[in-house]
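Colleague: heads up, no residue letters with this:
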């Protein structure tokens, strides 16, 4: 059994805890918040839970072996570092870190301390995502792709009122690319590998980060266009173009419907997909298998693949935002 601690008391933490408990491989051991009332309100739904309002006390809970971190982006690095030094495994909500320097340090430190680090990019762990990857033909048959994920954030109303909420703040490593865009880049690199060139054309908001933008990832034989945004809504499907047809996906962050339109046969194939009610169950289960089976070679190989993918996604995200002149406090 994995004894889980949680940093962050928002909706996504509730969703992850519910997913973890559903796997029957975790229990919720502790909750950290700067306000005791917030921690108690969060943990009251889960039975006997310990609470902490300072991180030293929280990481000192000996029977807690794994920490899920869902605080503002720029806080992930120091919190993950402190957790690892306390010999805890860390599951860090995407985007895990602000830049490659932070990513590299955490990976190296986790290896030294013999604990695991996971970036919680849930889409790559979903059965539907893996099935699409398995169906992917050779790259030389792909002629292009267009992935879209845009969803209006109510926090943008605060920006319009002259405020700087965390998700739109360069001090907290915010912006569209560092949120919804991460799903798109994970899918692109997982399916197609590292691009040769990466360019980002961003519409910045008053705080200096991107509200929406278009990225172009260039490969030897094709380009992938990504559209991410938090100041508007998109209802577009995502598509992968092949020599003989088009694969249409109803999303990239969570794929529940997929159709292949075959140009030669003039037919449409419906691809059968399995989707969990809680979209975080499959990542929670994958993480548990690695933690509970530390000497298993197959899970060890998968873990190394996730680490390399996380590292590459972080590199591409950083290249993209810097190409658009987006600078975070964490970069300085």
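Modeller: Received it, and whenever you're ready, just let me know what you need. The structure displayed is predicted, hence computed values, not measured ones.
Colleague: every contact and neighbour count from this point should use C-alpha atoms.
Modeller: OK.
Colleague: what's the distance between residue 85 and residue 65?
Modeller: Distance of residue 85 to residue 65, given as Cα to Cα, to the nearest Å: 12 Å.
Colleague: more crowded one of the two?
Modeller: Neighbours per residue, other Cα atoms under 10 Å: of residue 85 and residue 65, the larger number sits with residue 65, 22 against 16.
Colleague: nearest residue to the more buried one in space, ignoring adjacent ones along the chain?
Modeller: For residue 65, ignoring the flanking residues on the chain, the nearest one in space by Cα to Cα, 6 or more residues apart in numbering is residue 88 at 4.9 Å.
Colleague: counting neighbours, what do you get for the one you found?
Modeller: 26.
Colleague: the closest residue in space to residue 290 that isn't next to it in sequence: what secondary structure?
Modeller: Distances taken as Cα to Cα, 6+ apart place residue 299 nearest to residue 290, at 5.7 Å, with adjacent residues excluded. Per DSSP: H, G, I helix; E, B strand; the rest coil, the local secondary structure of residue 299 is helix.
Colleague: if I look at residue 299, how far off is residue 80?
Modeller: Taking Cα to Cα, one finds residue 299 at 22 Å from residue 80.
Colleague: which one's more surrounded, these two?
Modeller: Remark: of residue 299 and residue 80, residue 80 carries more neighbours, 25 against 17, as counted by other Cα under 10 Å.
Colleague: which element is that one on?
Modeller: Secondary-structure element containing residue 80, defined by DSSP states H and E: helix 76-85.
Colleague: who does that helix touch, helix- and strand-wise?
Modeller: The contact analysis (3 or more Cα pairs under 8 Å, 6 or more residues apart in numbering; DSSP states H and E) places helix 76-85 against strand 66-69, strand 89-93, helix 100-113.
Colleague: use this one as the comparison:
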């Protein structure tokens, strides 16, 4: 039984607990929150036996084997290194950290301590992403990748009223590219590797982060276009175009419908059934790696996570988005 501790007490951690309950040989045995009242209330609500208000005490505790980090982005590296130095495995929410420099520090800590570090990018583990990967050769030579993830943030209304919440704070390494755009970039890198050139544009908000943006990513024989936004919605699917046909993907953040439209007019649905809570696949994969003594995922590998962070770093440089973490 792999025993998880959780850092964070928001909606994503409740989805994590639900997914753990659907997985095999995994449990959540501890929760951290800054206040005793909040930690104990969350523990009672979610059936977690232990509550901590000290990260150091939880890291040193024999009650957990691994930690799931769902804190603000700016804290990911500090928390991950603390727990890895204590011999705990780390599953860290996307984006895995603020920049590539911090990620290299995390990777070095994982190797030094002989523990598993993996980015919690769930979309690359779901059955329908495997369908995308398996059926991609049917498209022939791929010429274009177009990924769209535009989701109007529930926090944006408060932002327009003058209340700036975490989602729009540069101090926490936030913004549309980090929160939304990464869902478009990860599948690109997983399927096609790192691009040769990055061109980025964005609509910047007064708080200092990007509200929406576009990336053009160039490869020797194809190009990719990414649209991301936290201040508007889109109902468009994502698409991979090849010389023999195109593949339509309903939601790039968690694909559930995948269809191939061939040049001769045929349409093939290659979708696969999958759980409603798609976090279960990444959690089970993480646990299976620990059980097998593997210290790196071949799916969400160090190389892939580094490539994504380097793309985001370059895009942020071009749009003028800097974080305090960049100066540390």
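Modeller: The structure has been received and is ready for your questions. This is a predicted model, so every value here is computed, not measured.
Colleague: quick revisit: for the helix holding residue 80 of structure 1, buried residues please.
Modeller: Under the neighbour-count criterion of 16 or more other Cα atoms under 10 Å, helix 76-85 of structure 1 has 76-77, 79-81, 83-85 buried.
Colleague: can you give the contact residues for that helix?
Modeller: Contact partners of helix 76-85 of structure 1, identified using Cα atoms under 8 Å, 6 or more residues apart in numbering, comprise 59, 67, 69-70, 89-90, 92, 96-97, 102, 106, 109-110, 113, 115.
Colleague: buried ones in whichever helix or strand residue 129 of structure 2 is part of?
Modeller: Using DSSP H and E, residue 129 of structure 2 falls within helix 127-135. For helix 127-135 of structure 2, burial by neighbour count (16+ other Cα under 10 Å) applies to 127-132.
Colleague: average distance between the helix holding residue 80 of structure 1 and structure 2?
Modeller: Compared with structure 2 after fitting, helix 76-85 of structure 1 has a mean deviation of 0.9 Å; criterion: mean Cα distance after the TM-score superposition for structure 1.
Colleague: which stretches of the stretch 151-300 of structure 2 form helices?
Modeller: Under the criterion DSSP state H, counting those that start in this stretch, the stretch 151-300 of structure 2 contains helices at 156-160, 176, 182-192, 279-291.
Colleague: what's the most buried one of the ones you listed?
Modeller: Highest mean neighbour count of those: helix 176, a mean of 26 (counted as mean count of other Cα atoms under 10 Å).
Colleague: what is that one packed up against?
Modeller: So helix 176 of structure 2, by 3+ Cα pairs under 8 Å, 6+ apart, packs with strand 210-218.
Colleague: can you pull the contacts of residue 177 of structure 1?
Modeller: 210, 212-213, 228-229, 317, 321 are the contacts of residue 177 of structure 1 under Cα under 8 Å, 6+ apart.
Colleague: just to revisit the earlier point, angle of the next helix or strand after the helix holding residue 129 of structure 2 against strand 210-218?
Modeller: Moving toward the C-terminus from helix 127-135 of structure 2, the next helix or strand (DSSP H and E) is strand 142-150. Relative orientation of strand 142-150 of structure 2 versus strand 210-218 (axes from the mean of the first three to the mean of the last three Cα atoms, to 10 degrees): 180 degrees.
Colleague: ok now strand 142-150 of structure 2, how far from the chain's centre?
Modeller: Computed by Cα atoms, centre = their mean, to the nearest Å, the chain-centroid distance of strand 142-150 of structure 2 equals 18 Å.
Colleague: tell me what that strand is packed against?
Modeller: Against strand 142-150 of structure 2 (3+ Cα pairs under 8 Å, 6+ apart) you get helix 182-192, strand 223-229, strand 238-242.
Colleague: buried residues in the last one, which are they?
Modeller: It refers to strand 238-242 of structure 2. So, applying 16+ other Cα under 10 Å, buried residues of strand 238-242 of structure 2: 238-242.
Colleague: give me the contacts around it.
Modeller: Around strand 238-242 of structure 2, the neighbours that count as contacts under Cα under 8 Å, 6+ apart are 139-148, 246-252.
Colleague: make a ChimeraX selection of whichever of those residues turn out to be buried.
Modeller: The following ChimeraX line selects those of these that are buried, judged by 16+ other Cα under 10 Å:
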select :139,142,143,144,145,146,147,148,246,247,248,249,250,251,252
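Colleague: grab the nearest non-local neighbour of residue 1 of structure 2.
Modeller: Nearest non-adjacent residue to residue 1 of structure 2 (Cα to Cα, 6+ apart): residue 25, at 4.5 Å.
Colleague: who touches the aligned partner of the one you found in structure 1 in this structure?
Modeller: Following TM-score structural alignment, the counterpart assigned to residue 25 of structure 2 within structure 1 is residue 25. Counting by Cα under 8 Å, 6+ apart, residue 25 of structure 1 touches 1-2, 285, 288.
Colleague: can you tell me which of these is closest to residue 190 of structure 1?
Modeller: Of all these, residue 285 has the smallest distance to residue 190 of structure 1: 19.3 Å, by Cα to Cα.
Colleague: for residue 86 of structure 1, see how far away the nearest residue to the closest one once chain neighbours are set aside is.
Modeller: Setting aside the residues directly before and after it, residue 285 of structure 1 is nearest to residue 23 in space (Cα to Cα, 6+ apart), at 6.2 Å. Separation of residue 23 of structure 1 from residue 86 of structure 1 (Cα to Cα): 26 Å.
Colleague: returning to what we had before: greatest separation within the buried residues of strand 238-242 of structure 2: which pair is it?
Modeller: Using Cα to Cα, the two most remote members of the buried residues of strand 238-242 of structure 2 are 238 and 242, lying 13.6 Å apart.
Colleague: now do the top helix by length along structure 2 and helix 100-113, the angle between them.
Modeller: If you go by DSSP state H, structure 2 has its longest helix at helix 302-319. Going by the same axes, to 10 degrees, helix 302-319 of structure 2 is angled at 160 degrees with respect to helix 100-113.
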